[in-house]
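K.L.:
okay, structure incoming, though there's no sequence with it:
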């Protein structure tokens, strides 16, 4: 299965609820008035960002890429655009499965994209009939979104109500795909039938453009301009912009829609802290910060650069987040539902770096593309406008210096995330925050450790999305709970879910010798835990050691206490006071604890539930282990210390 298909199908695809919280009022896009937008916006007829004839495409694309696009088009000629059975849509409410519907729906759209690009490059009409088959099949669908999102409709989940079209991520993706199809191969479609292009316009109008004029969806804040939005907002807004620019014929409606999209993107940006970081983690940056770039790139192109925010310092900080959170190779800091391994869209990152004049970001994008993402060249799914802009950048990117980027130390104050690395290759990240964040896991105070670019102590991440994932049973899934993060369970109580369960008194200190995050995580636990204060200190000693210190005071007697460490490393717990973590081809890592105070056990996690299955590939089919330290004594006030270091000889 294509990497981009997998990445998006496990991405933040939930029913989003607006989060009420403190937001800024930067209004970076709304500093431009509606009148300025109206005067700056080029006409629909003059908006020509991409070639519309084969000769131009062939001059832009490397020969190997053009051949690849034709090959994929030839493969799509053999496919059949079947209807998706109603019972597959009903899987979601019957058994929680959303994957079957998504695979059938996404495949149809991928085939159509392959056919369109092949025809755009070749221009002989060879793919036209099959393109029309794809268009017609998609236009005949009752619902352009996915089964997990039907619940946005007034009638709720199940089969969709065709009288209530709603705009979710994939309705917007579908509309954008059809709009670009009309732009790229419109004349060829007319040779097959004069009804095809009007059908595209009609379906986009009734399913997207008309609903958006009055929409108050949860992903937009439900009508509340103070609501904090997640990645749905820029993702949908970028696709909405493409449809407006390409399909909307009424000048006033087009301008009003563009400004509506600008407000949506602004509200998303206003919900981010001043550091530009996302509480959804790097795993969602492609669909969050990356989609902000998609939107502002379209706006700049459609106004000949008059509506542009590339030079805003905040935009530059938001863009830098993706390389600053890079650990090594395809490992990135992961929090909440994000996954530890990630291949960012290298061409998009490169283009973003060039647009904001950040050579480090452009270097990193070039490195990602050629070291991690070259196999997917020309095959990206989703983010349709980005896909086309990326094609234009392939030759240019090939001539640009490629360099893997690392941040030696980072501190994102607004999301309370720190990371630090030592010269011996040891890396630590840790965060405070709260348990009401987007795609939340109950993980306040969690930390991870890597050595020589390989995972040692991990955040497991999320598995396969099912109906259970975003329901009242979310925290019955083990990897969403604090008991399966690198955290204590106090008096048998795990952390609670919700914004009130948060870190307190968070501080960060960086010197030449150390990087230290301090926080009180007692507030992340319910009152029944009986904990008054739990001061966690996470330190990177620049000599090459990670030090964890937990100092607690109880309000009520302590009857039980455990501390978890999650890992995919091979384990040796045979020596009292030392836990050995095996690293392939490297010296082992040792965690030192006081054996007089703790008993140690380990358990292999059985990945048997439907929600667990994606974890197998997330961690390269390595076993996932839980190391459990159980306190021998139950003092009311106590300090525990753990030391993690690289051992230079075998354990």
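P.N.:
Nice, thanks for sending it over. Not measured: the values here are computed from a predicted model. Numbers count the residues shown, from 1 in each chain.

K.L.:
can we go C-alpha only for contacts and neighbour counts from here?
P.N.:
OK.

K.L.:
ranges for the helices of the stretch 151-300 of the chain?
P.N.:
Assigned by DSSP state H, counting those that start in this stretch, the stretch 151-300 of the chain shows helices spanning 169-192, 196-204, 210-214, 232-247, 251-270, 289-302.

K.L.:
Throw those helices into JSON lines and include mean neighbour count and distance to residue 338, thanks.
P.N.:
Putting the helices of the stretch 151-300 of the chain into JSON lines (neighbours: other CA atoms under 10 Å; distance: least, CA to CA, whole Å) gives the following:
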{"stretch": "helix 169-192", "mean neighbour count": "22", "distance to residue 338": "18"}
{"stretch": "helix 196-204", "mean neighbour count": "18", "distance to residue 338": "32"}
{"stretch": "helix 210-214", "mean neighbour count": "14", "distance to residue 338": "29"}
{"stretch": "helix 232-247", "mean neighbour count": "26", "distance to residue 338": "15"}
{"stretch": "helix 251-270", "mean neighbour count": "22", "distance to residue 338": "19"}
{"stretch": "helix 289-302", "mean neighbour count": "24", "distance to residue 338": "15"}
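
K.L.:
and of those helices, who's closest to residue 372?
P.N.:
Proximity of the helices of the stretch 151-300 of the chain to residue 372 was assessed by CA to CA; the nearest stretch is helix 289-302, lying at 17.5 Å.

K.L.:
tell me the angle the following helix or strand past that closest one makes with helix 289-302.
P.N.:
Beyond helix 289-302 in the direction of the C-terminus, DSSP states H and E gives the next helix or strand as helix 313-324. Using axes from the mean of the first three to the mean of the last three CA atoms, to 10 degrees, one finds that helix 313-324 and helix 289-302 are set 130 degrees apart in direction.

K.L.:
this is the comparison structure:
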């Protein structure tokens, strides 16, 4: 990707001389594609949902953003009250813009769209209070808050610039001009101002690609001069390199599939626009590493929408149809999931414009998709193992992770795993909790989903895993055959316990059985050794110590030496990312009279309830 300033300038100048470079996002201007969207059975239900939502929006006023909710983050640590209304405005903008493009001969939605644009231009800041560094209520930061660039200021600039470009001949000139002026002032001039520098420019996570890609997209739309664009693009390509540096060669995003969709999505939107603007001279989607990043998506699912929920990934995730279809055109190995598992803005609270419009104009109606194929994936850099198998017509899946405890959206989860069958994750990883001020602050590991206390990992002499890059796993072996998959991790360095000399965890997944072996070596007999397993289903413990977890159609029994360990069940409440309080159960198998060497073996045997 590395390009010098002169090469970038020449590429942009070549774009100036081509029709492709002058008309960005031409796929959204194709009248034949819009006719297909209006008439194809593939899009019928999607469009119907959006028309219904559009009718509702026409009958409801624009939601306000009062100071009483804006101040809550810095006064009470709460995010959801303000963000719910903030995102409702962006969702309103996106849906009304889409319907205006869909019904190009109708003025029905244009007045409401103009009002939505005007209201966003009126906002005090396009940043979330949570992203203003504790300065949202300081009078000395009035101007700085207006001109800060976070994820959502950048996204807002991208959305307004693109919507105005697509609808400029139909919306009122003062609305279009004001929107462009606000994007230039708040985003582009701020980004280009003397001495400007942002932490996200050198990050290796979604902030780099979303902020950088959105700033870049807005610049491509609003700055026609190749001479003015060249230094901006040159700087942004450095940010894109930082983003890609966050991936190793296995292409894994340790933030999880949700943040992969977000970060790599915005990377791809910018890449597509820049390729068009330079008439194909700059292509950010070239290269083997990019291909591996693209292929990561299909390695992140158990069955259907159920994800490998490590880090701050949610237990289910709907796929970005437009992005996946676009990547498949580039890389035929990309798997297109069943259309029923696609993301829908009608059901999404955030309402992002970039993925929404591309779900329609980048998609192909003939690609209805299919269930995830069987597969075994080992990602050596991330130290993830993911296995999907079909046994007698039922889908079984297992995933486990190593890594280190300073990953993006980190959780102390070395050695964590999930066991899934037929749409039920019987042993789980909780994924993301509710985002609050404390969740990303000093209190992060007091949240059970972020602490190793909320994961299926050992508790060593009452100690949990520690946070930081020094606390890490080592992947010792990964072996695959037709009959079984075996994965062995050294977890010794995950714990800050001086008495622990060695802890090796081995998973063996065969047919309907997952066997787990934890082998400990201590300097002297430990005070306690516990193997903890997390589930959302209430476990049952029989009088003789058998432990069972049952879902609706399947169950799993933990088979272990009941003379060597005793089971204890703990229940606690967990506030998930959707702000729903759900019960969680921890199954603790505590070793009886542990010696210097302890071998804890548990066989999880899956059975049908029908």
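P.N.:
Yep, it's here. These figures come from a predicted structure and were not determined experimentally.

K.L.:
reformat the helices of the stretch 151-300 of structure 1 as CSV; add distance to residue 347 of structure 1.
P.N.:
Listed next are these as CSV, based on distance: least, CA to CA, whole Å:
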stretch, distance to residue 347 of structure 1
helix 169-192, 19
helix 196-204, 28
helix 210-214, 30
helix 232-247, 17
helix 251-270, 22
helix 289-302, 11
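
K.L.:
aligned partner of residue 302 of structure 1 in structure 2?
P.N.:
Taking TM-score structural alignment, the alignment pairs residue 302 of structure 1 with residue 277 from structure 2.

K.L.:
how close does that match sit to residue 221 of structure 2?
P.N.:
9 Å (CA to CA, to the nearest Å).

K.L.:
relative to residue 76 of structure 1, how far out is residue 199 of structure 1?
P.N.:
Distance, residue 199 of structure 1 to residue 76 of structure 1, using CA to CA: 22 Å.

K.L.:
one more: residue 572 of structure 1?
P.N.:
From residue 572 of structure 1 across to residue 76 of structure 1, the span is 51 Å (CA to CA).

K.L.:
same drill for the two, tell me which one is more crowded.
P.N.:
Under the criterion of other CA atoms under 10 Å, the comparison of residue 572 of structure 1 against residue 76 puts residue 76 first, with 23 against 14.

K.L.:
just give the closest residue to that one, not the sequence neighbours.
P.N.:
Nearest residue to residue 76 of structure 1, sequence neighbours excluded (CA to CA, 6 or more residues apart in numbering): residue 111, at 5.3 Å.

K.L.:
one more: residue 115 of structure 1?
P.N.:
Using CA to CA, 6+ apart and skipping the chain neighbours, the partner closest in space to residue 115 of structure 1 is residue 73 (4.5 Å).

K.L.:
try residue 141 of structure 1
P.N.:
Take residue 141 of structure 1 and drop its neighbours on the chain: the residue closest to it by CA to CA, 6+ apart is residue 83, 7.6 Å away.

K.L.:
how about the secondary structure of the one you found?
P.N.:
The three-state label for residue 83 of structure 1, taken from DSSP: H, G, I helix; E, B strand; the rest coil, comes out as coil.

K.L.:
for residue 645 of structure 1, same thing?
P.N.:
Each residue gets one of three states, and residue 645 of structure 1 gets strand by three-state DSSP.

K.L.:
now it: how far from residue 460 of structure 1?
P.N.:
The span separating residue 645 of structure 1 from residue 460 of structure 1 equals 21 Å under the rule CA to CA.

K.L.:
higher neighbour count, those two?
P.N.:
Neighbour count, other CA under 10 Å: between residue 645 of structure 1 and residue 460, residue 460 has more, with 27 against 19.

K.L.:
what lines up with that one in structure 2?
P.N.:
That one, residue 460 of structure 1, aligns with residue 430 by TM-score structural alignment.

K.L.:
ok, that match touching residue 447?
P.N.:
No. Residue 430 of structure 2 sits out of contact with residue 447 when judged by CA atoms under 8 Å, with a separation of 11.1 Å.

K.L.:
check contacts around the residue of structure 1 most remote from its centre.
P.N.:
The outermost residue of structure 1, judged by C-alpha distance from the chain's mean C-alpha position using CA atoms, centre = their mean, is residue 596 at 43.0 Å. Residues counted as contacts of residue 596 of structure 1 (CA atoms under 8 Å, 6 or more residues apart in numbering) are residue 632.

K.L.:
separation between residue 151 of structure 2 and residue 325 of structure 2?
P.N.:
From residue 151 of structure 2 over to residue 325 of structure 2 (counting by CA to CA), the distance is 25 Å.
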